[in-house]
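Undergrad: Predicted model, plus sequence, below.
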Amino acid sequence: MPLASQSPWRHLPNAISMVRVLLVAPICWLLWQQRWSFALLLVAVAGASDGLDGFLARHYGWQSRLGGILDAVADKLLLIACFVILAWRQQAPAWLASTVCGRDLVIALGALGWRVWIGPIEPRPSLLSKACTLAQIIYLLAVLLALAHGSALRSTVLAWLVAALCVASGVHYVLYWSRRAWQLRHANAITPPRGGLE
């Protein structure tokens, strides 16, 4: 048995992901109350934790299927909640929030379909998906930083970058997993590939 799997710290990345899930509720409350400075702080902590749990899992070999699922769920809950509330408060474009939510809805439905008709799927995001998540976090931090200083984010370049990455990673997800499903179907060997949830 690998030493990494015996380490008492092997569940630390999963614990960090769970903390990020728990941060969603207070962040939502702070955004709704328009307490931008505190929301900025917690979103920054959540964003940093996203990088930390991934680094620990890869560096020390503490990766697991549960950890991949927790990480993906934590990211999607946090980002969707933040974009929806900011759009509701008219602090982010509604079309951008719709794009973010639409991408994640496509991914969730695709993962559900794969699980029902083909089998278990191991969450392992692509570089394009990681870039999309990073861009969304940076956008949220930029918006909250501006609001905390009593202004609004004027630049639309970052918003369009986020939207472009959402569309690109969503299309990549559909094409990649559709091709994998077609290959498995025609090979008459329905086994999950070593890939991952976008």
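TA: Perfect, I can see it now.

Undergrad: When you work out contacts or count neighbours from here on, use the C-alpha atoms and nothing else.
TA: Fine.

Undergrad: Pull up the gap between the nearest residue to residue 73 once chain neighbours are set aside and residue 100, please.
TA: For residue 73, the nearest residue in space outside its immediate sequence neighbours is residue 21; the separation is 7.8 Å by CA to CA, 6 or more residues apart in numbering. Counting by CA to CA, to the nearest Å, the gap from residue 21 to residue 100 is 18 Å.

Undergrad: Settle it for me: which of those two has more neighbours?
TA: residue 100 (25 against 19; other CA atoms under 10 Å).

Undergrad: Settle this for me: that one is touching residue 166, isn't it.
TA: Yes. With contact taken as CA atoms under 8 Å, residue 100 and residue 166 are classed as touching, separated by 6.3 Å.

Undergrad: and the gap between residue 139 and residue 161?
TA: 9 Å.

Undergrad: The helix or strand harbouring the residue nearest to residue 73 packs against which elements?
TA: With the criterion set as DSSP states H and E, the secondary-structure element containing residue 21 is helix 12-32. Contact here means 3 or more CA pairs under 8 Å, 6 or more residues apart in numbering; DSSP states H and E; on that basis helix 12-32 packs against helix 36-60, helix 65-88.

Undergrad: ok, the residue nearest the centre of the chain - contacts?
TA: With distances taken as CA atoms, centre = their mean, the residue of the chain nearest its centroid is residue 75 (3.4 Å). Contacts for residue 75 (CA atoms under 8 Å, 6 or more residues apart in numbering) come out as 20, 50, 133.

Undergrad: Compute the number of surrounding residues for the first one.
TA: In other words, residue 20. 26.

Undergrad: Run a quick neighbour tally on residue 115.
TA: Neighbour number of residue 115 under other CA under 10 Å is 13.

Undergrad: Setting aside sequence neighbours, what's the nearest residue to it?
TA: That would be residue 121: by CA to CA, 6+ apart, it lies 6.6 Å from residue 115.

Undergrad: which stretch among the helices and strands packed on helix 12-32 comes nearest residue 149?
TA: Proximity to residue 149, assessed across those by CA to CA, is greatest for helix 36-60 (8.4 Å).

Undergrad: also this one, for the comparison:
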Amino acid sequence: MTLPNLITIGRLILVPLVILMIVNQRWQAAFALFVIAGISDALDGILARRFGMASELGGYLDPIADKALIVSIYITLAMVGVIPVWLVILVVSRDLMIVSAVILSWVMAKPLVMAPFLVSKLNTAAQVIFAALVLGSAAFGVDPGPARELGQLAVAILTLGSMAAYLAFWLRHMAA
């Protein structure tokens, strides 16, 4: 087991803790754990690349940990009434669509290797920044003002753009 994989597993372990903090409205703890998870995500990637510790397991674990954290936080924030449900439905639907497309491709004996598109990377960045904005504003009692609506809009637009890009890619792959 490599050090980057252990760090990624640690990030997975943080997910239920962040959720628990949000549910109990312990916003500072939730924000701190979210920041730690973000730092661990950067750290495991740097260690894997710089010191040749990349592994097949890490290639699977890292995106699972990332999605587990983001999706869990978005669902929980909606459950406690901090972000709108429609945004969570959009974020979760995109991820379900991608996973379903990959599984269907395997089932139909047309395996698909998914690589992130630029719009997908921008989408992930917007999702993380918006979650940090929401958690940070709750943690420190700061009104984010129009940044909240702009962040929400950015997440929605980029999520839809990412969905469209992956769907088009998948449809071309399946038609080939």
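TA: Yep, it's here. Keep in mind that this is a model prediction, so the values were computed, not measured.

Undergrad: After superposition, what's the TM-score, could you say?
TA: Overlay of the two chains. TM-score (TM-score structural alignment, normalised by the length of the second structure): 0.88; 174 aligned residues with a CA RMSD of 2.0 Å.

Undergrad: picking up where we left off before, which position in the second structure aligns with the residue nearest to the centre of the first structure?
TA: Aligned counterpart of residue 75 of the first structure in the second structure: residue 66 (TM-score structural alignment).

Undergrad: for residue 164 of the first structure, same thing?
TA: Taking TM-score structural alignment as the criterion, the aligned counterpart of residue 164 of the first structure in the second structure is residue 157.

Undergrad: Alignment lookup: residue 77 of the second structure to the first structure.
TA: Applying TM-score structural alignment, one finds that residue 77 of the second structure aligns to residue 86 in the first structure.

Undergrad: Repeat that for residue 98 of the second structure.
TA: Residue 98 of the second structure maps onto residue 107 of the first structure when the alignment is built from TM-score structural alignment.

Undergrad: Please spell out which residues along the host helix or strand of its match are buried.
TA: The secondary structure element spanning residue 107 of the first structure is helix 94-117 (assigned by DSSP H and E). Using 16 or more other CA atoms under 10 Å as the test for burial, helix 94-117 of the first structure gives 94, 96-104, 107, 110-111, 114.

Undergrad: Please apply the same query to stretch 29-48 of the first structure.
TA: For stretch 29-48 of the first structure, a neighbour-count test (16+ other CA under 10 Å) marks 30-32, 34, 36-40, 42-44, 46-47 as buried.

Undergrad: What are the contacting residues of that stretch?
TA: In contact with stretch 29-48 of the first structure (CA under 8 Å, 6+ apart) are residues 20, 23, 27, 82, 85-86, 89, 137, 140-141, 144-145, 147-148.

Undergrad: Please tabulate those in CSV and include distance to residue 173 of the first structure as additional columns.
TA: As requested, those are arranged in CSV below (distance: CA to CA, whole Å):
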residue, distance to residue 173 of the first structure
20, 24
23, 28
27, 29
82, 23
85, 26
86, 26
89, 31
137, 20
140, 23
141, 26
144, 30
145, 32
147, 34
148, 35
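
Undergrad: For residue 79 of the first structure, list the residues it contacts.
TA: Under the criterion of CA under 8 Å, 6+ apart, the neighbours of residue 79 of the first structure are 136, 137.

Undergrad: distance of it from residue 168 of the first structure?
TA: The span separating residue 79 of the first structure from residue 168 of the first structure equals 17 Å under the rule CA to CA.

Undergrad: Against which helices or strands is the longest helix along the second structure packed?
TA: Under DSSP state H, the helix in the second structure containing the largest number of residues is helix 146-175. Using 3+ CA pairs under 8 Å, 6+ apart as the contact test, the elements touching helix 146-175 of the second structure are helix 85-107, helix 118-140.

Undergrad: Which one of those lies nearest to residue 173 of the second structure?
TA: Short answer: helix 85-107, nearest of these by CA to CA, at 8.9 Å.

Undergrad: just to revisit the earlier point, near the match of residue 164 of the first structure, how many other residues are there?
TA: Residue 157 of the second structure: 16 surrounding residues under other CA under 10 Å.

Undergrad: cool, residue 170 of the second structure as well?
TA: The local packing count at residue 170 of the second structure equals 19, with neighbours defined by other CA under 10 Å.

Undergrad: What lines up with residue 17 of the first structure in the second structure?
TA: Using TM-score structural alignment as the criterion, the counterpart of residue 17 of the first structure in the second structure is residue 8.

Undergrad: same question, residue 26 of the first structure
TA: Across the alignment, which pairs residues by TM-score structural alignment, residue 26 of the first structure is matched by residue 17 of the second structure.

Undergrad: Run a quick neighbour tally on that match.
TA: By the other CA under 10 Å criterion, the neighbourhood of residue 17 of the second structure contains 15 residues.

Undergrad: Please apply the same query to residue 51 of the second structure.
TA: Applying other CA under 10 Å, we find 9 residues neighbouring residue 51 of the second structure.

Undergrad: Also residue 123 of the first structure?
TA: By the other CA under 10 Å criterion, the neighbourhood of residue 123 of the first structure contains 21 residues.

Undergrad: what does residue 141 of the first structure give?
TA: The number of residues packed near residue 141 of the first structure is 18, by other CA under 10 Å.

Undergrad: roughly how far apart are the aligned residue in the second structure for residue 125 of the first structure and residue 62 of the second structure?
TA: Taking TM-score structural alignment as the alignment basis, one finds that residue 125 of the first structure is matched in the second structure by residue 116. With the distance defined as CA to CA, residue 116 of the second structure ends up 13 Å from residue 62 of the second structure.

Undergrad: I am finished for the moment; much appreciated.
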